[in-house]
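>>> sequence first, then the predicted structure:
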Amino acid sequence: MAGTDRAGSGGTAGPGGTGGTGGRLSLLGVRHHGPGSARAVRAGLEAARPGVVLVEGPPEADALIPLAADEDMRPPVALLAHAVDEPGRSAFWPLAEFSPEWVAVRWALEHGVPARFIDLPAAHTLAWRVADEETGETTGEADEEVTGQGDGREEGDVPGAAPLDVRGDPLAVLAAAAGHDDPERWWEDVIEHRGPGEGDVFAPFTALEEAMTALRETEEGGEGDTAHDRDLVREAYMRLQVRAARREFAEGVAVVCGAWHVPALRRRAAVATDRALVKGLPRTKVDMTWVPWTHRRLSRAGGYGAGIESPGWYGHLFAAVDRPVERWLTRVAGLLREEGRTVSPAHVIEAARLAGALAAIRGRPLPGLSETTDAVRAVLCDGSDVPLALVHDRLVVGDVLGEVPAGAPAVPLQRDLTRTQRRLRLKPEAAERELELDLRKETDTGRSRLLHRLRLLGVGWGEPTASRSTGTFRETWRLRWEPELSVRVAEAGVWGTTVLAAATARAEADAVTARGLAEVTALAERCLLAELPEALTPVMRILADRAALDTDVGHLAEALPALVRSLRYGDVRGTDTGALAEVAAGLAERVFVGLPAACAALDADAAEEMRRHVDSVHTAVGLLGDAPAPGHGDLRSRWRAVLRTLSARDAVPGIVRGRAVRLLLDDGELVPDEAARIMGLVLSPGTAPADAAAWIEGFVGGGSGGGMLLLHDERLLTLIDAWLTGVPADAFTDVLPLLRRTFSAYEPGVRRSVGELVRRGPEARGSVTTAGSGIPGFAAGLDTARADAVLPVIRLLLGRDPAPDDNDLVGVGT
């Protein structure tokens, strides 16, 4: 039923309409999230003064209506309904300040008038979704309809395109009938630009009800369409609620609902027929609460969005008492000034004039968003779309995040999370921001602990990013609170009532169901980061059992780095990691024993994967040597012996042998002469070109810094150069892709310098390891006199006293 609620439409104040008896009935059809409709609803309620206000929405939320008057309630917010036995199954009903439903509820609370929701209960709506998933049936209902705030178009639809879906997008049909190809612009002209008090307050409702009635006459009769049938059920339920309210309130009843439903509520229907339609519907037990929402989510048509392309603009139209265009352009100018652009009052005046002129040329009553956007681009942004994109993101859409009072119902886990957020001064925000944490500080440690625990629970509020600091006491997070995280929190509530208890239970369960050893080691690392000591014990037990049974060296090598990282983080956080160190050392020993045999007879892809394992194990062993590992103080020497074995075996792929030699050379276990001798043997004519090329990639390829090694060691460069020029023509095309991959990983400056040395040839280039650098402008040794010339500048940068007797920095080059 995507889109049946999209258009706002009418109804008139007057008796009749549902076949019931009672007071005056006012049907106020609206477009959800329309500021013009919201203003019209407020005016209609002021004129009708009903005894009760009925609003399209789930009746389970009736008890939550009084919270809308709380001073801590700040829209945009949403009603969240979730199944009690499966919190992840949920639905939202978003409401913004400019939503007609929100205005109706607030009016009722301000005037002491009862307000009720009359749409089909969420218990049936969620049960329908369960049934659809079980049967694999698609009803055509978009998620927007479940929220009750649909966009009205299926994804990919083009406004005004034929054929038009009457029920899916009645606005497009009405706009086309009026001769407009843009339904959004047509709606702005006829409704959103209407000011308060313009003519009869019920005239828009009357006109749009007539239009919707005509549209429904052309569309109805689609029996067999599940979405259509469910639409009829919803309307039957709403008619029953309207009848009951008319009998109860003699002062009159006002109904605020999607315009598409108004003709159905006006039509007389037998009570027995309506009751038959709603009888026997599937249902599930649900809980409801208020949750914060964002303008950015309102702008999304799919998922939990509402399909409002410009919620920031709509909010401005609703809030601006007068001169909305001038006020909007002033806000745009303020934003651009904050970003360092020069915008004067004259720019704002000229942009307002241009927007008005564009509206006149286009035959519009007032400048709309398109006219103001064109004016901003031309005048304030100098024709550039770059600052215009900023205006669209910050103002047209916006990062407004609503607030919900503390008294709103919530699962215990949500309450504990809220308390922790307040204690750590870590407020949820809709705008993405970066958070730097120093783990030596208690508050920052608590923040890190909370974010890691939430990630374990699947609540992705924060995402770890690369830190500017290389120290393990620093963490950098990218934070953004999305509305659906409230669902994740409710769903995680099955694991416990506090964040600590829930994360502990979830970690233990994940360890049992983990499919591989690497998953368990990664989980152990996350338990350390989240400081879950009670979960770490069973996780370590499962890790030890899995490691003892797993004979795949690749799995063991993949698991080792996560264990070693855990040791490092455990030291920073002061966690006891003795048991973890023993498991890591034992895992390393098993890798040492099995790696040489595992590297034999591998194809190209498997060899590349094994080369990555060798790199990761080498890094892990380097870190593990600094970690406490009783009885395993010789891990580094054992690993070096394994590398020597790999480098000497002909059955080991060339890329692995080359990397083993390079690692030994970097660790000082091979002198440059020995490395050059090994390279000479590998690159001899007796070695197949493909194997030699793979060896070169292992030795100097990837991010190993091999380019700088070639720049500073002429012998290695000469060996590679000589081998490459001697490759037979028929084999050259086979090794070329591998060589291109090897050298393309170098930085542009390194590639350029290597190419320059090769171009000069062995006779013209020198070597930094012998008599000269071989690079023009660089001498063989250090010129201390020229180095001392920079000392005054260094003193200035360091703030040192440049007194003649201050010789601390003199001779630094010696």
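Done, it's in. Residues are numbered from 1 along each chain as shown.
>>> use CA for all of it now, contacts and neighbours both
OK.
>>> once you drop chain neighbours, what's closest to residue 762?
For residue 762, ignoring the flanking residues on the chain, the nearest one in space by CA to CA, 6 or more residues apart in numbering is residue 718 at 7.0 Å.
>>> please compare the first structure with the one that follows:
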Amino acid sequence: MLAELERFRPDIVLIEGPPEADGLIALAGDPDLEPPVALLAHVPGEPSRAAFWPFAVFSPEWQAIRYAVRAGIPVRFCDLPATHSLAERAATQPPSDSAPPAVDADPGPGQAPSPPADGTSGRAPSLSPGETAVPDLGGPEAAAPSAEAEPDGPADGSEHAEPVVHRDPIGELAKAAGYDDPERWWEDAVEHRGDTPFEVIADAMAAVRDGHTPHEHEARREAYMRKTMRTAYKDGYKRVAVVCGAWHVPALRELGPAAPDDRLLKGLPKVKVEMTWVPWTYGRLASWSGYGAGITSPGWYDHLFAAPDRPIERWLAAAARVLRDEDLPVSSAHVIEAVRLANSLAVVRGRPLAGLGEVTEAVRAVLCEGDELPVELIQRRMVVGERLGSVPDSTPMVPLQRDLRDRQRRLKLRPEALERDLDLDLRKPLDLDRSRLLHRLGLIGVSWGSPREARGKGTFRESWTLEWRPEFDIDLIEASAYGTTVPAAATARVRELVDLGSGRTARHAGPGPAGPSPRTLAELTGVAERCLLADLPEALPHVLSSISTRAALDSDVTHLMAALPALVRAQRYGDVRGTPAEGLFVIVESLLSRICAGLSAAVTGLDDDSARDLLGHVDAVHASVGLLESRREGWLAALRSVAERRDLHGLIGGRLSRILLDAGTIPAEEVALRMSRSMSAGNPPSQAAAWVEGFLSGSGLLLVHDAGLLGLIDTWLTGLTGEAFVDVLPLLRRTFGAFSPPERRAIGGRVSSGESGRTSATEADPERAEPAVRTVLTILGST
């Protein structure tokens, strides 16, 4: 394509894309604008209404733009303006509180944006491997062909029109040639030959399109392209080059009169649109990940574009380097044999050059020795690729985007498409600032970092998984309504979340980018915890005031118990991170006092499900009180008072007895008495099983070391009737199934040897202890 442009020397180049981006074309000459990048169009104030036009380095549109910019040739985009495309999409979508964007705003790891609702407007620069471009070869009847599948359907736009059928012209040509893989046919017929004239491709598209009636949106797009071409000739340009999807070529060869096109374009709906460049990733170009105009192997085509000489040898050498980086043994001999195999497969299959299929089979058979896992690694890192583009500082951005870029540079946190782990030591100022940035971004809905379990122990450690996704730019544009800097936006968003959760008037009437508003006291305390993690001192007093008000009005003890752990953690974070947390202590003290006072009433009249739910709250509060030494005794006293009641649900009674035993508040003899009483013949077997489940939940070591308790359970079990045993078996299975395998083996060994109940935890068996004593004396050198 570039050679043809050099030969033709056009006066102007027209590119299939939104005309609103004409003012951004000059940035293509900036070396800091590195593909893959995308044009982003969005409606101000409604960033969720947006669309992307991606470009890769091997995209014909991108190469045509770079050629024209270097040569000083004017460049214009010629597709239907985004102001109409986004307005049309809004008109066809049902109203909702949060309309979906043109791309998926929060895809999971490994996914890409969804195609636009109209099937075409969000993918104007087609990126399939069959794309080519050609200059105007002598007048308005010539256009630039490329391979692009366009939808087929009626043009009347009626409500009862037939469903749109998406066609793949390259697929139809490949099928006619006897190929079942369109990309392979394109490689054999065009890419690897290198001598296919553009006129031949245009004629092939005309044959495929024969008898086709474009649907309404497609007809408008092609009408606008013809209109742009007429404008170029009217402006005095004689040699016009058009870069577009080959599907459009038959519609652009003959411009015809302007009146029908003007009528088709008259009265189109409009919205105000802003455009900018944003970084893109090769993962988002892969059609397998959901982007309709993508390709399955962008990394492969990038390699072919960058390494025209000996591409097979260079590809396999790079694959060997990737495998060596993973400590897999791959030698130069492997690479040589893989090259021979790939070339031999191409000869056997009658291909002019080995393609991706041949090199993949060579990698699998020779470099990976038949193992599929390394092949998947090559697929992810090389065939798809993990490249993230970049845009220069001169690119139009909202202030929030620019502030984040500055912070990323200062904190040395470069956005990357590749998922990577980040371990932080909060005792270091740089790591502490990184943590605060990631937490603040999470509050405004930009989930660049996902928290994971920290390696090692200590509250000063924090671990994240980082992965930058292109749709985060939409999230930043949306969050810019809250502030011009990341801290300001996060503070405003927190205040709004709290106001919405409290029923007070807020700026927006629905959930914002950080998710739904807190509706319970526990969710509200979770917001306070996030405020401390993000170091938002201006938002924290507002949150604490709302918590205090909500807690004073909430009489449900379970709500208070659910809220306490987050506040206790937040109080600890205030110490570890050096974040001021004034006011937290008073709220924590008040909540705990009310929990202790209301616990007795909360455990009354519980069914099985309610008892299980309450048990989770009791465990969470007990773990939190462990961080509050000043209130530990009061909490244990409340538990002991409740545990002495005879009307407790077995699950609650057993768990409270275990907590008090572990805390040293009650002796083992009293626990044995309580267990014996709960397992007496007068109690239903299910009640006894529930007591055992509550007492033993979490660990079976107590039964390993206390033969007396094990004997009580053993005696109770052996005394059950067959019918009663069947009834309690599910409960017992759930209890003992939660123990670790070594614990279960030790308990089973003691029972099978008849040791259960013979000795207590404090008694010693001299005969069993003699070998151990003799060994210790030998080590000490004693006789």
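Here it is on my side, so go on. Owing to the predicted nature of the structure, the values given are computational and were not obtained by experimental measurement.
>>> could I get the TM-score for this pair?
TM-score for the superposed pair, counting by TM-score structural alignment, normalised by the length of the second structure: 0.87. Supporting figures: 718 aligned residues with a CA RMSD of 2.5 Å.
>>> three-state assignment of the aligned partner of the residue nearest to residue 762 of the first structure in the second structure?
Mapped onto the second structure by TM-score structural alignment, residue 718 of the first structure lines up with residue 711. The local conformation at residue 711 of the second structure, judged by DSSP: H, G, I helix; E, B strand; the rest coil, is helix.
>>> which ones are touching residue 697 of the first structure?
Applying CA atoms under 8 Å, 6 or more residues apart in numbering to residue 697 of the first structure gives the contacts 655, 658, 738-739, 742.
>>> ranges for the helices of the stretch 701-814 of the first structure?
Counting by DSSP state H, counting those that start in this stretch, the stretch 701-814 of the first structure forms helices over residues 706-712, 714-726, 729-744, 748-764, 784-788, 791-798, given from the N-terminal end onward.
>>> what does the stretch 151-300 of the second structure give?
169-176, 182-186, 198-209, 216-234, 249-252, 259-265, 298-306.
>>> buried deepest among those helices, which one?
Greatest average neighbour count among the helices of the stretch 151-300 of the second structure goes to helix 249-252 (a mean of 22), per mean count of other CA atoms under 10 Å.
>>> remind me what that helix packs against, helices and strands.
Under the contact criterion of 3 or more CA pairs under 8 Å, 6 or more residues apart in numbering; DSSP states H and E, helix 249-252 of the second structure touches helix 198-209, helix 216-234.
>>> now tabulate those in JSON lines and tack on distance to residue 268 of the second structure.
Formatted as JSON lines, the entries for those read as follows, by distance: least, CA to CA, whole Å:
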{"stretch": "helix 198-209", "distance to residue 268 of the second structure": "26"}
{"stretch": "helix 216-234", "distance to residue 268 of the second structure": "10"}
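>>> and these: which comes nearest residue 569 of the second structure?
helix 216-234 (55.6 Å; CA to CA).
>>> mean per-residue distance, that closest one versus the first structure.
Overlaying the first structure shows helix 216-234 of the second structure at a mean distance of 1.0 Å from the equivalent residues (mean CA distance after the TM-score superposition for the first structure).
>>> give the aligned equivalent of residue 571 of the second structure in the first structure.
Alignment note: residue 571 of the second structure maps to residue 567 in the first structure; criterion TM-score structural alignment.
>>> do I have it right that that match meets residue 581?
Yes. Residue 567 of the first structure is in contact with residue 581 according to CA atoms under 8 Å; the separation is 6.8 Å.
>>> out of these two, which sits in the busier spot?
Neighbour count, other CA atoms under 10 Å: between residue 567 of the first structure and residue 581, residue 567 has more, with 25 against 21.
>>> A helix includes the more buried one, no?
Yes. Under the criterion used here (three-state DSSP), residue 567 of the first structure sits inside a helix.
>>> residues contacting the spatially closest residue to it that is not a sequence neighbour?
Distance criterion CA to CA, 6+ apart; nearest residue to residue 567 of the first structure, sequence neighbours excluded, is residue 577 at 6.2 Å. Residues in contact with residue 577 of the first structure (CA under 8 Å, 6+ apart) are 567, 570-571.
>>> before we move on, what about residue 439 of the second structure?
Shown here is residue 439 of the second structure, whose contacts under the criterion CA under 8 Å, 6+ apart are 530, 533-534.
>>> can you put those in JSON lines and add neighbour count?
Written out in JSON lines, the entries for the contacts of residue 439 of the second structure read as follows (neighbours: other CA atoms under 10 Å):
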{"residue": "530", "neighbour count": "22"}
{"residue": "533", "neighbour count": "21"}
{"residue": "534", "neighbour count": "25"}
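>>> please list which of those residues are preserved in the first structure.
When the contacts of residue 439 of the second structure are mapped onto the first structure through the alignment and contacts are counted by both residues aligned by TM-score structural alignment, their matches' CA atoms under 8 Å, the preserved ones are 530, 533-534.
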